[in-house]
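> sequence-free structure coming up:
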């Protein structure tokens, strides 16, 4: 039966031409007697209709409904009305309201459909926003706008960014649109959180709602939040522009109870309370911005969205929150995860610690744990090294902590790429410049401690057992013993202050010439410490094999080593260098790789 009804609709659609639709629209606009043309025109607002048919029907319906919207009852009233003897006019308006709701839903389906053309989608979105502007008795119709955002977020179709770009370019510059966008996104985020909690607590998993649809909704939520411009990005010297004149930021009526929109808007521009009004607007916007983002960050975000959020959080979110300290739980959890997630959360966590008074007792322990060889090949290593240098800049750091970072970095210099060795030399150089108390790491020879250090160590361990003290003295007297424990995660227990930077001496003969040259300048700087400034880590933090190669290619070489041979060499290696091997092959003889 359903297929028969669908085929009948298709047959009816096939009977109408474009000129017929124009005639139906003109009749609908001319007289109430042709109101039955409305369902016919409404049936063409669909992806199954040709775009020019849908556009022609849309223009007629928009012209018909726009002047009637202030007179139509609300959707809730039309659904709950139980009047036993309603008058014909009330029935007619209730019916019109239901058709208007059908039109709005058809327009939203057409806007989010991947089959819609870009031109048609733009016109459809303009029509929806016009209904949002005047559909609530002249006020902003937040219900229609929320329905649009709800359909975008919960759509299972992978819509491209064209619809979001249209919203952002045409409507997100209006402050009331941004306000209601934050309100709707907060509701949608809380709805997704409730669904996720219900799914996680239920014993039976609903296969009809796969987890990928939830992740897709979170992607779209993040795209919407990211497309909304910040309030401070607007021109502060101009008035806040609103999509609906009778908005939430303007007084709605005068003392007589009459709405005098134009007069009120003119007076508000000339009043002396304009600065105070802008402050109130900024306060409201910041509050809604905070609620929307906090609700979104409470969701179990997919890993790719999680990383995108962490990358931009310190620039695009934290400066505009009403209370940035509310992000402390989210960022500390992210920082405790480890790996690249901890690296990406470090920027925001550093902002909270330095500008908003966040106390994190284990911050340096976690930062020390991030120093792994993999960090020198991570995507966001440049920002990490700059933050690492900033975090170690304070002269109040204890000597054991500075020594632990210095020793850990020097040990990593043995196994990282040349670009990593360059940034390590810069970091260790700055640490030694800022903390003279760890200069003993450079001047200590053979892994031995000085007599003063040994006596101080004995005083600090006076309560230890005699056998452990004897073993420690024995190990101290052995040349070549490194007391640094590279496997220890606690900087206090690494014994870095009793070690030396012997790893740095290997950089003197590094296979990469830029590293060895940079190490020689490092030695020269330590010799004249008072006249040496700190090295800008950002100049080396984003280095790679490509940057080193390009710098070497641009480098002017004064002397070029040349090789002279009395006779032309017949092979690359001489047989004396590899006893038992031969490199001379007869013509046509295959190479035996097993020899």
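Done, it's in. What you are looking at is a predicted structure, and each value in this text was computed from that prediction instead of being measured.
> contacts and neighbour counts: CA atoms only from here.
Noted.
> please, where are all the helices along the stretch 51-200 of the chain?
51-65, 75-80, 88-112, 118-134, 142-154, 162-170, 175-201 (DSSP state H, counting those that start in this stretch).
> and the ones you listed: which comes nearest residue 554?
helix 162-170 (42.7 Å; C-alpha to C-alpha).
> rewinding a little: save the helices of the stretch 51-200 of the chain as a markdown table, and put in distance to residue 433 and mean neighbour count too.
Below are the helices of the stretch 51-200 of the chain laid out as a markdown table (distance: least, C-alpha to C-alpha, whole Å; neighbours: other C-alpha atoms under 10 Å):
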| stretch | distance to residue 433 | mean neighbour count |
| --- | --- | --- |
| helix 51-65 | 70 | 19 |
| helix 75-80 | 72 | 12 |
| helix 88-112 | 59 | 18 |
| helix 118-134 | 60 | 19 |
| helix 142-154 | 53 | 19 |
| helix 162-170 | 49 | 16 |
| helix 175-201 | 48 | 19 |
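> residue 335 touches residue 347, doesn't it?
No. Residue 335 sits out of contact with residue 347 when judged by C-alpha atoms under 8 Å, with a separation of 10.3 Å.
> ok, now which ones touch residue 231?
With contact set as C-alpha atoms under 8 Å, 6 or more residues apart in numbering, residue 231 has these partners: 282, 285.
> here comes the other one, which I'd like you to weigh against the first:
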């Protein structure tokens, strides 16, 4: 990075085009203590303000990647320091300049001071110094922007702290929040491929601390996403590229990184607050103003929150990002939107997507149906279709079954529908892993207890002419419509099959159906939903007594391979004691 540094007119300027001969105490030999000394001299003596230029030069780190050992030697030969030493000096210099400018601002040294004479032709020295300080502060701000993408987390955090300090100072100069500068901060942060966890934590800390910062983050990030969407639509329609489109194209080029960084920030922002909770601002406006600022309105906060999230959901997301958004949907997004029904298209498309995405869309979709009067007549048909051979193997199995239990909790559901779900669950359980079967059995038991009309599935009697003969199951497993699958005409022979399961935990659970269901309490499904192979193994080894042989146990008679007929192994001399 090449910066243009300007020296005060009353101090001799150095020709920066000619490399001066290095002397003792020169830049190559400077250390952190010397950096602090340079900063102190700036504040103690106006004649030493040129030290700001020296500190800015020390801030320039030209290598933002770790160097291989062979290049490190060349780096030391050129700069007189190792790369790590250079970065340490740059960090110390950057922090020192921030302290210098904070003190100078507090003193008022950056304010313009004019004499009573013609201000256009004659300025006093202090005015020229203030102008010079402001110009070099602009260089410092540009350095801070470059540091936001530095590989070292400490550099990133220091840069953000400095920029937020500048935003605050400039806001008080303008007498309003300096969003033009803050928007640049947001642009660089969300497009940062190298964002560290420390920087992410600092960004969210600022957003969660100051209500105006949170408001403008939603507003600015929403604009970035809107520009990216407009640009993508322009490309899709094959329109001629304009200069305006070229200016905003970075958002499309870096869209995956923008979405990832943006979501990481959005998901960490605390929920929108009530108006009575607003009141902590980076820039405190004049309380005597008659008009209340927009950042003090909870309605405005909800509006920019909604616009930001809706712009986010309109983007083309990766499968992983799609899942992350759906996981946050029902708690972090829907409750705080101005119009939650605007999510209908997104959630319905997600529900129709299939696989894990459909499972994760369930919660948000059900919230819209139950709380926001969404009419979706095919909901249970789509839900039924999700039960396939892969369902009980997916990562989100327990989450899905919790939701299905909620969806089937109403006693007003038709018996044919409940019977279809019971039959489908047990059919897929035949090829499911043991942790899933352990959940399905009590789930089915609760459904039968909740809907007595389905008990005929257990006590189905054969026709007299069918006794002792093979009978075809009338249930149509491949029928997508639960109303047409003939589940109520079938029986739960799958339970009898599971009684022979190799794992005693499962075969024992199935035997509960041999008892009168009406007299037994329902199961607490939470006791079974989070089972895994590890928990099943743990429960087996903790048993004090083993009622039967372990699962997959074998009994083999061991015979000596050298033992001849009629002789014992001990007869051989090699076994004599």
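Done, it's in. The structure presented is a predicted model; accordingly, all values stated were derived computationally and were not measured.
> returning to what we had before: need the helices of the stretch 51-200 of structure 1 in TSV (columns: distance to residue 230 of structure 1).
Output for the helices of the stretch 51-200 of structure 1, formatted as TSV (distance: least, C-alpha to C-alpha, whole Å):
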stretch	distance to residue 230 of structure 1
helix 51-65	33
helix 75-80	33
helix 88-112	25
helix 118-134	21
helix 142-154	19
helix 162-170	12
helix 175-201	9
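> now for these, which one comes closest to residue 28 of structure 1?
Per C-alpha to C-alpha, nearest to residue 28 of structure 1 of these: helix 51-65, 7.4 Å.
> ok so, going back, for the helices of the stretch 51-200 of structure 1, which one sits closest to residue 534 of structure 1?
helix 162-170 (44.1 Å).
> on average, how far is that closest one from the matching bit in structure 2?
Here the mean offset of helix 162-170 of structure 1 against structure 2 after fitting is 2.0 Å, by mean C-alpha distance after the TM-score superposition for structure 1.
> show me what contacts the nearest residue to residue 111 of structure 2 once chain neighbours are set aside?
If the residues on either side of it in the chain are set aside, residue 111 of structure 2 comes closest to residue 130, at 6.1 Å by C-alpha to C-alpha, 6 or more residues apart in numbering. Taking C-alpha under 8 Å, 6+ apart, we find residue 130 of structure 2 in contact with 109, 110, 111, 112.
> pick out whichever of those residues sits closest to residue 556 of structure 2.
residue 110 (91.7 Å).
> neighbours around that closest one, how many?
Counted with other C-alpha atoms under 10 Å, the neighbours of residue 110 of structure 2 add up to 20.
> quick check: closest non-adjacent residue to it.
residue 130 (4.5 Å).
> okay, that neighbour and residue 173 of structure 2: tell me how far apart.
14 Å (C-alpha to C-alpha, to the nearest Å).
> in structure 1, what sits opposite residue 223 of structure 2 in the alignment?
Under the alignment (TM-score structural alignment), residue 223 of structure 2 maps onto residue 187 of structure 1.
> what lines up with residue 498 of structure 2 in structure 1?
By TM-score structural alignment, residue 498 of structure 2 lines up with residue 507.
> was I right about that match contacting residue 518?
No. Using C-alpha under 8 Å, residue 507 of structure 1 is not in contact with residue 518; the gap is 9.1 Å.
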